[in-house]
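Chemist: structure for this input, please:
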Amino acid sequence: MTKKMNRMALKKIGEKDFDRFTFENDIPSLVLFGARRCKVCREQIPIVEQVAYEYRGRIEAYWVDVDKHEELFYRFRLQGIPNIVIFNDEEIVKKIRGLNSKEGLIEIVNGILT
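Modeler: So this is what the prediction gives:
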């Protein structure tokens, strides 16, 4: 299996559908807040995609472009990008700032799923 096949595109969401895909979801939602202009964000995207692929059906993964959806960035009082926020059972369970490894994200996701 090639590297590309182990990935899946993150679903892009904005203000209009954010609550439906995160707070109202039956499974945990991992949301990557970032911007295409951000080099570190672009490095984080494939890592999140790989984790989403490995945990498909158990978590949902989304992308929020903070340049287009600044209100969401401020709503959750985020400081800097990239920033990953994990939602479960209608609440925020984890905020993670900066570039994160696949192994680190898997450890966090496993902790939430158990």
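
Chemist: every contact and neighbour count from this point should use C-alpha atoms.
Modeler: Noted.

Chemist: now do the contacts for Gly14.
Modeler: By CA atoms under 8 Å, 6 or more residues apart in numbering, the contact set of Gly14 is Val64, Asp65, His69, Leu72.

Chemist: most neighbours among the residues you listed, please name it.
Modeler: Val64 (24 neighbours; other CA atoms under 10 Å).

Chemist: who touches Pro82 in this structure?
Modeler: Counting by CA under 8 Å, 6+ apart, the residues that Pro82 touches are Leu32, Phe33, Gly34, Ala35, Cys38, Val40, Cys41, Gln44, Arg97, Gly98, Leu99.

Chemist: another sequence for comparison is provided below:
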Amino acid sequence: MGNDNVTHVTTGNWDSEVLKADKPVFVDFWAEWCGPCRMVGPVVEQIAQSYSDKIKVVKLNVDENQEIAMKYGIQSIPSLLIFKNGKEIKRTIGAAPKDTYVKFINEAISS
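Modeler: Next comes the predicted model:
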């Protein structure tokens, strides 16, 4: 599980890690019991390694941080959101292949 490129965020460090980040942040909203989330996990880690220069990758456990999940209207997981300058700029829901997420990220950060 130890991946240096993926930060686990909580309600406590959400502002500093995500909203005040100096580059776009790709947030994986997930939970332990969610099968598709477990499928997405390794993909998110690969993206974190490949794109560490362009984007910061974090994971937020919705069960442990329900306030944040509610604040952003997370209805189903995995939900993957991109934040830039403290605001959500794009989101995608559900498990998808790595290529799909890479395209999603590239579109978000190039716009």
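
Chemist: can you tell me which of the contacts of Gly14 of the first structure are in helices?
Modeler: If you go by DSSP state H, the contacts of Gly14 of the first structure have Leu72 in helices.

Chemist: now the contacts of Gly14 of the first structure as a markdown table including distance to Ile13 of the first structure?
Modeler: What follows is those, written out as a markdown table (distance: CA to CA, whole Å):
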| residue | distance to Ile13 of the first structure |
| --- | --- |
| Val64 | 6 |
| Asp65 | 8 |
| His69 | 9 |
| Leu72 | 10 |
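
Chemist: for the contacts of Gly14 of the first structure, work out which two are farthest apart.
Modeler: Asp65 and Leu72 (9.4 Å; CA to CA).

Chemist: equivalent range in the second structure for the longest helix anywhere in the first structure?
Modeler: Assignment by DSSP H gives helix 39-54 as the longest helix of the first structure. Using TM-score structural alignment, helix 39-54 of the first structure lines up with residues 35-50 of the second structure.

Chemist: can you tell me the element the aligned partner of Leu105 of the first structure in the second structure falls in?
Modeler: Superposed on the second structure with TM-score structural alignment, Leu105 of the first structure falls opposite Tyr101. Secondary-structure element containing Tyr101 of the second structure, defined by DSSP states H and E: helix 98-110.

Chemist: now swap in Thr7 of the second structure and tell me
Modeler: Assessed by DSSP H and E, Thr7 of the second structure sits inside strand 6-9.
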